[in-house]
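Novice: Below is the structure, and that's it, no one-letter string:
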């Protein structure tokens, strides 16, 4: 694997994109700060364990980001929840197949909820979809079961209609990948772009070029096989942030510990084939 690299992009932010060797591990983390900020984080969690780790509304926690991916032949979840304020929410964990996800979409949108993040893994009727739904103002749109060409066309339509992509995930197989994505209104007219299926060997170069142009990754999808990435880039300012890719479960845990010690928390997590990508920022 490649050695780690750290890049200083500007005086206001420090970026890191890493891929270093380390044995896999499974871990949960839970912490509370003196300022009453509470969070819970889990990764490398099986379907048997994920249900016990979904936050309840009574706990005061809400899901911020989650992912489901394949590690060998098994599904594994990662999730980060905290007690920051926000609209009413629901979480669907295991919608099996595109028809089941469509049913969940129809149900929750009819109730006034919008998907804010959707993650999927597997292919055909065995594909698993997991989504966060929030009851919030503003319009949104979503697509699933589309290929790279259809995703590109959907982004052109979104730009024309004043939307910005807020979530993207890639499922299916390496030879036949499929996209699930969500777009939201973009009243601030934030400039954005998307790079699709960038090989892992080229991703650092693309990362460097995008950051040099003033963009940051807001979502990184590890594609089936863990050998390429699809990324949403935004040209806006959020203060300090760090982005990592090409990590094992153990490396993700190490970065989680490092980042939370700095007061930075997961804003995005994705995993496929045991390969993690994550973005950390201030709460």
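Specialist: Received the coordinates, thanks. None of these values were measured; they are calculated from a predicted model. Residues are numbered from 1 along each chain as shown.

Novice: Please count neighbours and contacts with C-alpha atoms only from this point.
Specialist: Will do.

Novice: Show me the helices in the chain, by range?
Specialist: Remark: helices assigned in the chain by DSSP state H are 47-53, 98-110, 148-160, 200-212, 249-261.

Novice: ok, residues contacting the first one?
Specialist: Same thing as helix 47-53. The set of residues external to helix 47-53 that reach it, using CA atoms under 8 Å, 6 or more residues apart in numbering, is 42, 75-77.

Novice: which two in those residues are spaced the farthest apart?
Specialist: 42 and 75 (14.0 Å; CA to CA).

Novice: Residue 53: neighbouring residues, count only.
Specialist: Residues contacting residue 53 under the criterion other CA atoms under 10 Å number 16.

Novice: er, residue 168 I mean
Specialist: Residues near residue 168, counting by other CA under 10 Å, number 27.

Novice: How about it, nearest residue that isn't a chain neighbour?
Specialist: Of all residues not flanking residue 168 in the chain, residue 181 sits nearest, at 4.3 Å (CA to CA, 6 or more residues apart in numbering).

Novice: how many other residues sit next to that neighbour?
Specialist: If we define neighbours as other CA under 10 Å, then residue 181 has 24 of them.

Novice: And here is the other one:
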């Protein structure tokens, strides 16, 4: 069995950036009580989207069959709770390259599927896993497109740091990350894509809510935004930070399912839509934009 999920560093393609680029960054929030950024008149209708969380694999597969045929694209996918896998997803109605997904596979099977999709010209844009290293379930979204990328799984925090260091020195940027494993042995997986615009970035791991919130405020002051946020063991938060500019955005962490649903519904009335949702235990986190 291969220890890592891998695509060749020098030869294969780039994962899609999770957050669309716009003219300027206008704000963001980490606190539980944060309100969505006010919608402009032009953005009032917003992008059509479908969001759900805490759903079974069967439910998600049913939605995939329906929505993928109705002009929607799967832009966010997350799996949590190894004993009773729960899926969270965000679909946006927009055009783009051909895409497919992989749901609930063992590490060995996911590696085999990964390799097969690479041969067909697909590359991962989202990777997610749940459970201890030896019995983790892997899922992901793959798009058919070109460009350099690399992807690894089953990483310790130290090993992830080494790949981040490699990425920074070789012109890559992380575009997807997830935290899984156990409290004694946390694991990580991710996708790194070519970074031709040389966007500055960093990654934070396993922060408590208060520590993540403190870091969030400091990062925003320095011109950074959260481009990806996930929930790990012990209700901790790991995130990707970037200093490129986007339109109005918001991050929310420490949400119950009911709070997440309320924010999704409120955002819809203001022309805002989620672009990434992640869960862990009974806690959720996400990022919104317009």
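Specialist: On my side now, so go ahead. Note that the structure is predicted; figures quoted are calculated from it, not measured.

Novice: So after superposing, what's the score?
Specialist: The pair, once superposed, lands on a TM-score of 0.85 when counted by TM-score structural alignment, normalised by the length of structure 1; 257 aligned residues with a CA RMSD of 2.1 Å.

Novice: follow-up on the earlier one: now distance to residue 185 of structure 1 too, for the helices of structure 1, in CSV please.
Specialist: Shown next, in CSV, are those (distance: least, CA to CA, whole Å):
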stretch, distance to residue 185 of structure 1
helix 47-53, 31
helix 98-110, 16
helix 148-160, 9
helix 200-212, 23
helix 249-261, 30
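
Novice: Out of these, which one sits most buried?
Specialist: Most buried of the helices of structure 1, by mean neighbour count (mean count of other CA atoms under 10 Å): helix 249-261, with a mean of 18.

Novice: once aligned to structure 2, how far is that helix on average?
Specialist: After superposition onto structure 2, the average distance of helix 249-261 of structure 1 to its aligned residues comes to 0.9 Å, using mean CA distance after the TM-score superposition for structure 1.

Novice: Residue 163 of structure 1 touches residue 182, doesn't it?
Specialist: No: under the criterion of CA atoms under 8 Å, residue 163 of structure 1 is not in contact with residue 182, lying 9.7 Å apart.

Novice: which neighbours do those two share?
Specialist: Among the neighbours of residue 163 of structure 1, those also in contact with residue 182 (CA under 8 Å, 6+ apart) are residue 140.

Novice: What's residue 207 of structure 2 aligned with over in structure 1?
Specialist: With TM-score structural alignment as the matching criterion, the partner of residue 207 of structure 2 in structure 1 is residue 198.

Novice: so its match sits right up against residue 228, yeah?
Specialist: Yes: the criterion here is CA under 8 Å, and residue 198 of structure 1 meets it with residue 228 at 5.1 Å.

Novice: For the residue nearest to residue 276 of structure 1 when sequence neighbours are not counted, which residues are in contact?
Specialist: When the adjacent residues along the chain are set aside, residue 276 of structure 1 lies closest to residue 247, with 4.9 Å between them (CA to CA, 6+ apart). With contacts defined as CA under 8 Å, 6+ apart, the neighbours of residue 247 of structure 1 are 18-20, 275-277.

Novice: What does residue 247 of structure 1 correspond to in structure 2?
Specialist: Under TM-score structural alignment, residue 247 of structure 1 pairs with residue 255 in structure 2.

Novice: what do you get for residue 13 of structure 1?
Specialist: Under the alignment (TM-score structural alignment), residue 13 of structure 1 pairs with residue 26 of structure 2.

Novice: Any idea how many residues pack against the residue lying closest to its match once chain neighbours are set aside?
Specialist: Nearest residue to residue 26 of structure 2, sequence neighbours excluded (CA to CA, 6+ apart): residue 248, at 4.9 Å. By other CA under 10 Å, 21 other residues sit near residue 248 of structure 2.

Novice: what's the distance between residue 248 of structure 2 and residue 43 of structure 2?
Specialist: Counting by CA to CA, to the nearest Å, the gap from residue 248 of structure 2 to residue 43 of structure 2 is 10 Å.

Novice: Name the residues contacting each of these two.
Specialist: Each of residue 290 lies in contact with both residue 248 of structure 2 and residue 43 under the rule CA under 8 Å, 6+ apart.

Novice: ok, for residue 252 of structure 1, nearest residue in space, not its chain neighbours?
Specialist: Counting by CA to CA, 6+ apart, the nearest residue to residue 252 of structure 1 once its immediate chain neighbours are dropped is residue 276, at 6.8 Å.

Novice: how about the one you found, what's its match in structure 2?
Specialist: By TM-score structural alignment, residue 276 of structure 1 lines up with residue 284.

Novice: got the contact list for its match?
Specialist: Contact criterion CA under 8 Å, 6+ apart gives 231, 253-257, 260, 277-278 as the residues in contact with residue 284 of structure 2.

Novice: Looks like residue 99 of structure 2 contacts residue 145 (just checking).
Specialist: No: in this structure, residue 99 of structure 2 sits apart from residue 145 without contact. The criterion is CA under 8 Å, and the distance is 9.2 Å.

Novice: Please enumerate the shared neighbours of these two.
Specialist: Shared between the contact lists of residue 99 of structure 2 and residue 145 (criterion: CA under 8 Å, 6+ apart) are residues residue 122.

Novice: Give the equivalent position in structure 2 for residue 184 of structure 1.
Specialist: Taking TM-score structural alignment as the criterion, the aligned counterpart of residue 184 of structure 1 in structure 2 is residue 193.

Novice: and the alignment partner in structure 2 of residue 221 of structure 1, how many residues sit next to it?
Specialist: Taking TM-score structural alignment, residue 221 of structure 1 has residue 230 as its aligned residue in structure 2. Applying the criterion other CA under 10 Å, we find 28 residues in the vicinity of residue 230 of structure 2.

Novice: same deal with the one 10 residues further on?
Specialist: The local packing count at residue 240 of structure 2 equals 21, with neighbours defined by other CA under 10 Å.

Novice: Against residue 180 of structure 2, how distant is it?
Specialist: Residue 240 of structure 2 sits 16 Å away from residue 180 of structure 2, going by CA to CA.

Novice: can I assume residue 77 of structure 2 is in contact with residue 141?
Specialist: Yes: using CA under 8 Å, residue 77 of structure 2 is in contact with residue 141, at 7.3 Å.
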